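A.B. asks: sequence first, then the predicted structure:
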Amino acid sequence: MTNNWIENLKYDTQGLIPAIAQDWQDGTILMMAWMNRQALECTVATGEVHYWSRSRQELWHKGATSGHIQKLKHLYYDCDRDVILVKIEQIGAIACHTGARSCFFTEVPLNL
């Protein structure tokens, strides 16, 4: 299988594309991070998710230091080819750097 699809994605001016990590079994959105071509290639090659750290300006193997790795189960891109969805098995049950399972734990109160 060739990785031509990686070249055909729409990256921003820094060469990045947003990536949403979703639990492959229950559908929980766990986090959003950024990927570049190298992160996508490493993810596909290893079966473990890699991102691009904008703050450190380096490739980031999710869980390499914490042990909370993300095993790739499925990978999709959207109809505009400008967002990645990785369906993953979260090892260690913690995806957020705060120690929470998901980065999306703050609900905005709405008056509907």
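C.D. replies: Done, it's in. All values reported here derive from a predicted model rather than from experimental measurement. Residues are numbered from 1 along each chain as shown.
A.B. asks: going forward, measure contacts and count neighbours with C-alpha atoms only.
C.D. replies: Will do.
A.B. asks: for the helix ranked longest in the chain, the distance to its chain's centre please.
C.D. replies: Ranked by residue count, the top helix of the chain under DSSP state H comes out as helix 37-46. Centroid displacement of helix 37-46 relative to its chain, using CA atoms, centre = their mean, to the nearest Å, is 11 Å.
A.B. asks: which strands and helices lie in contact with that helix?
C.D. replies: helix 4-7, strand 50-53, strand 58-61 (3 or more CA pairs under 8 Å, 6 or more residues apart in numbering; DSSP states H and E).
A.B. asks: take the one below as the second:
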Amino acid sequence: MVSPSIFLQMEQGKLGQSYDFATVIEAIPWNQNGLITAIAQDIHTKDVLMLAWVNRDALVETLTTKQVCYWSRSHQRLWRKGESSGHRQQLIEARLDCDGDSILFLVEQTGAACHTYRPTCFYIGLANKQVTILTEPML
């Protein structure tokens, strides 16, 4: 395993400075199941669409094809967003957080992001002693 010190080095990085892709991917602190969290955000509206998981294969596929691919923990397989629904996410940009344990996908969303056909998975509002549905399905 590569030391996560690459992330410490990048803290001191200058604008536009580059690092070796393989070194950074190897230094990601994948969890015991080989996963990290991935947040999808709409590039235009800035809405947070969903949170899911990626493994190394899903991340490389996403970066290569520009179609977002996740790891389905329930089905134990790669999950190509929209493969059955047609509600796809085209990758515009990918970013790692400062310590490499979460990734942000900036995407163009086609259709609903949520399996409930809502535009975002974050449609349940929480307030003091109140829970409210915030969006309608996109039927």
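C.D. replies: Yep, that arrived. This is a predicted model, so every value here is computed, not measured.
A.B. asks: got a TM-score for the two of them?
C.D. replies: Laid over one another, the chains give 0.93 as their TM-score (TM-score structural alignment, normalised by the length of structure 1), with 110 aligned residues with a CA RMSD of 1.5 Å.
A.B. asks: can you say which of the helices and strands packed on helix 37-46 of structure 1 is packed in most?
C.D. replies: Compared across those, strand 50-53 shows the largest average neighbour count, a mean of 23 (mean count of other CA atoms under 10 Å).
A.B. asks: quick one: that strand aligns where in structure 2?
C.D. replies: The aligned range for strand 50-53 of structure 1 in structure 2 is 69-72, by TM-score structural alignment.
A.B. asks: superposed on structure 1, what's the mean shift for the matching stretch?
C.D. replies: Average distance, stretch 69-72 of structure 2 versus aligned residues of structure 1 after superposition (mean CA distance after the TM-score superposition for structure 1): 0.2 Å.
A.B. asks: Three-state assignment for the aligned residue in structure 2 for residue 32 of structure 1, please.
C.D. replies: Superposed on structure 2 with TM-score structural alignment, residue 32 of structure 1 falls opposite residue 51. Put simply, residue 51 of structure 2 is strand when judged by DSSP: H, G, I helix; E, B strand; the rest coil.
A.B. asks: count the neighbours of residue 51 of structure 2 for me.
C.D. replies: Residue 51 of structure 2 has 17 neighbours, counted by other CA atoms under 10 Å.
A.B. asks: residue 106 of structure 1 now?
C.D. replies: Here the number of neighbours of residue 106 of structure 1 (other CA under 10 Å) works out to 7.
A.B. asks: over to residue 16 of structure 1?
C.D. replies: Count around residue 16 of structure 1 with other CA under 10 Å applied: 21.
A.B. asks: could you find the closest non-adjacent residue to it?
C.D. replies: Nearest non-adjacent residue to residue 16 of structure 1, counting by CA to CA, 6 or more residues apart in numbering: residue 36, 4.7 Å away.
A.B. asks: how about the secondary structure of residue 73 of structure 1?
C.D. replies: strand.
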